[in-house]
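[1] Make a model of this:
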Amino acid sequence: MTEILETHGVKIPLNPDVITSKIERAIRKDRYELDEVSGTPKFLEKDDRVIELGAGIGFISSFLGVNLGVENVLCVEADPSLCAFIRNVHELNGLSAAQVRNCVALNDAGSEGPVSFYVREQFWSSSLDGEEPFEKAIEVPGVRLSKMIRDFNANTLIVDIEGGERDLFAPADLSGIDKIFLEIHTRKIKKIGIKQCFDALSQSGFCYDQQVSRGGSVLFRRIPRWQLKQYAG
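    So this is what the prediction gives:
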């Protein structure tokens, strides 16, 4: 019988094919995804519609449902084996409304179609970047983020995509989105990549929220229109 781990009210099956010893230790010590656990309650509302890019093992989406009552979550994950695990985690935690989609989010310059995704032993290191060693390359459907936002009627993005954030927002129609909680992977995208992210989101009308941001986990909020008009004037 599979052992069930629990952290911050979320139950996670101890499947060794997915839950590595490093993740297991973090879960048992309630240290797994601490930035998200401490940050999301500060800005999410129960009726928010959230797209989570890089859903991993389904912990964050389950945490939102179990602890914050956020039911409308679209989990986007490139690794199909993780998608199956996420669905199991959702079922184990009684989440019926959360959705899971196996694809990669593209900016508006990208053509929708198959995208190469590089799977590594530690799932959090899997990415669109094939320069570092990987176990296998798979083809994953590529879908424009702007289309996902429209179809799901989302107002919030949670993004943890191992360097893919560098090119995600330029160009991208983020209409309808008010909050973006972004994990920045400096090792992957370097300082110039951080600048690209901040510049693109600034041009789309977002600003850095210092009250929620912590280290590489950054919250961007949409600037009210009246403030933008005042600035332009």
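[2] For the rest of this, base every contact and every neighbour count on C-alpha atoms.
    Fine.
[3] From the rest of the structure, what touches the longest helix along the chain?
    The single longest helix within the chain, with elements called by DSSP state H, is helix 186-203. Contact partners of helix 186-203, identified using CA atoms under 8 Å, 6 or more residues apart in numbering, comprise 162-163, 165-167, 169-171, 184, 207, 216, 220.
[4] between the following helix or strand past that helix and helix 186-203, how many degrees?
    From helix 186-203 onward toward the C-terminus, using DSSP states H and E, the following helix or strand is strand 206-214. Orientation of strand 206-214 against helix 186-203 (axes from the mean of the first three to the mean of the last three CA atoms, to 10 degrees) gives an angle of 140 degrees.
[5] circling back: now which of the contacts of helix 186-203 would you call buried?
    162-163, 165-167, 169-171, 184, 207, 220 (16 or more other CA atoms under 10 Å).
[6] Strands - which of these land there?
    Mapping the buried ones among the contacts of helix 186-203 onto strands (DSSP state E) picks out 207, 220.
[7] Show me the two of the buried ones among the contacts of helix 186-203 that sit farthest apart.
    With CA to CA as the measure, no two of the buried ones among the contacts of helix 186-203 lie farther apart than Glu162 and Cys207, at 21.8 Å.
[8] for the chain, what spans make up the helices?
    For the chain, the helices defined by DSSP H cover 21-28, 34-39, 59-68, 80-92, 145-152, 165-168, 186-203, 225-232.
[9] Now do the shortest one: which elements does it pack against?
    With contacts defined as 3 or more CA pairs under 8 Å, 6 or more residues apart in numbering; DSSP states H and E, helix 165-168 has these neighbours: helix 186-203.
[10] Could you pull out the buried residues of the helix it packs on?
    Residues of helix 186-203 classed as buried: 189, 193-194, 196-202 (neighbour count, 16+ other CA under 10 Å).
[11] for comparison, sequence B:
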Amino acid sequence: MDDQQGFQPRNPFLRSRGLRIPKHPQFTTGQVRGALREDRYELKESNAAKRIINGDDVVLELGGGIGYMSAFMAKVCGAKHVHTFEANPALIPYIHEVHAANDIENVTVHHALLAGRASKPVPFYVRKNFLASSMDKENAEGIIEEASVEVLGLNATLKKVKPTVLMCDIEGAEATLLPQGDFTGLRAAVIETHPQWIGQAGVQAVFDTMHKAGLTYFPKASHGKVVVFRKDF
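    Below is the predicted model:
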């Protein structure tokens, strides 16, 4: 999946909020490129992370994307360690490139997804538009590869990683996955909710899960769909 082979721009990096982001013909184009250059990419999550993450924190990130937030939390916020989970196999090499470009060594990248319990690997459909890849085969248009993704148990992972902060952007799955976890070990969480997909009941499930873990909604660091919870007021 080395789509960057032979791709050597004169200036190979975009600069964004203190990070060097390698240019890529699929991942850093159009609106993404503009948002990175103008420091708007993942702005709400970045602002929240900078406000709550410190050098003692171990972060569990669900939904690694292009590696921007894991790099930001590791280098700019100074997290002790970040464990980032991403299901899309097409993104994994690029996430490593982002980390390498910023001399980041305190991030562990997991090509896996989390579920209520571990299970056999599941299919993941890589599309020509890599960012549109998903586990949904219903719309087969653009599929170029069927990959296999490891499925790990959420609570087993929490016990192993022992995170103090949760960063979560999993495109609507937060409403079904998070209620299955025991997050009592967290001191803070940043969650992008997707009410257009999960509805009021789904948003309520997220809030109830965090409150059950002893975390309280923190409005000063929340913004729109990105909600922050804290234990250490």
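[12] Give me the TM-score for these two chains.
    Scored against TM-score structural alignment, normalised by the length of structure 1, the superposed chains reach a TM-score of 0.85; 222 aligned residues with a CA RMSD of 2.3 Å.
[13] circling back: using a markdown table, please lay out the buried ones among the contacts of helix 186-203 of structure 1 together with distance to Leu82 of structure 1.
    As requested, those are exported to a markdown table (distance: CA to CA, whole Å):
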| residue | distance to Leu82 of structure 1 |
| --- | --- |
| Glu162 | 15 |
| Gly163 | 19 |
| Glu165 | 20 |
| Arg166 | 23 |
| Asp167 | 23 |
| Phe169 | 25 |
| Ala170 | 28 |
| Pro171 | 28 |
| Ile184 | 22 |
| Cys207 | 32 |
| Phe220 | 27 |
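[14] Trace stretch 193-202 of structure 2 over to structure 1 and give me the residue numbers.
    Mapped onto structure 1 with TM-score structural alignment as the criterion, stretch 193-202 of structure 2 occupies residues 184-193.
[15] Distance from that stretch to the middle of the chain?
    16 Å (CA atoms, centre = their mean, to the nearest Å).
[16] Kindly report the same for stretch 114-128 of structure 2.
    Mean-position distance between stretch 114-128 of structure 2 and its chain equals 16 Å (CA atoms, centre = their mean).
[17] residue contacts, Ile12 of structure 1?
    If you count contacts by CA under 8 Å, 6+ apart, Ile12 of structure 1 has them with 4-6, 59, 89, 92.
[18] Quick one, which of the residues you listed are buried?
    59, 89.
[19] Of the contacts of Ile12 of structure 1, which pair is most distant in space?
    It's Ile4 and Phe59 that sit farthest apart of the contacts of Ile12 of structure 1, by CA to CA, at 13.2 Å.
[20] How many residues are close by whichever residue in structure 1 pairs up with Val107 of structure 2?
    Under the alignment (TM-score structural alignment), Val107 of structure 2 maps onto Ala98 of structure 1. By the other CA atoms under 10 Å criterion, the neighbourhood of Ala98 of structure 1 contains 21 residues.
[21] For Gln122 of structure 1, which of the helices of structure 1 is the nearest?
    Nearest to Gln122 of structure 1 among the helices of structure 1 is helix 21-28; the distance by CA to CA comes to 9.5 Å.
[22] That closest one: how far from the chain's middle?
    Here the centre of helix 21-28 of structure 1 is set off from its chain's centre by 20 Å, with CA atoms, centre = their mean.
[23] matching residues in structure 2 for that helix?
    Using TM-score structural alignment, the residues of structure 2 aligned to helix 21-28 of structure 1 are 30-37.
[24] Over to stretch 39-52 of structure 1?
    With TM-score structural alignment applied, stretch 39-52 of structure 1 matches the range 48-61 in structure 2.
[25] May I see the buried residues of that stretch?
    Residues of stretch 48-61 of structure 2 classed as buried under the neighbour-count rule (16+ other CA under 10 Å) are 48-50, 52-54, 57-61.
[26] ok, back up a step: now distance to Glu139 of structure 1 too, for the contacts of helix 186-203 of structure 1, in a markdown table please.
    As requested, the contacts of helix 186-203 of structure 1 are arranged in a markdown table below (distance: CA to CA, whole Å):
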| residue | distance to Glu139 of structure 1 |
| --- | --- |
| Glu162 | 17 |
| Gly163 | 18 |
| Glu165 | 19 |
| Arg166 | 21 |
| Asp167 | 19 |
| Phe169 | 22 |
| Ala170 | 23 |
| Pro171 | 23 |
| Ile184 | 24 |
| Cys207 | 35 |
| Gly216 | 29 |
| Phe220 | 31 |
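[27] and stretch 152-168 of structure 2, which stretch of structure 1?
    Residue correspondence for stretch 152-168 of structure 2 in structure 1, counting by TM-score structural alignment: residues 143-159.
[28] Ser222 of structure 2 is in contact with Ala48, isn't it?
    Yes: A contact is recorded between Ser222 of structure 2 and Ala48 when judged using CA atoms under 8 Å, the distance being 6.9 Å.
[29] shared neighbours of the two, anything?
    Counting by CA under 8 Å, 6+ apart, the contacts common to Ser222 of structure 2 and Ala48 are Val228.
[30] buried stuff in stretch 156-163 of structure 1?
    Along stretch 156-163 of structure 1, the positions that meet the burial threshold by neighbour count (16+ other CA under 10 Å) are 156-163.
[31] Identify, from the residues you listed, the entry nearest to Phe134 of structure 1.
    Glu162 (13.8 Å).
[32] give me every residue that touches that closest one.
    Each residue near Glu162 of structure 1 by CA under 8 Å, 6+ apart is listed here: 124-127, 184-185, 188.
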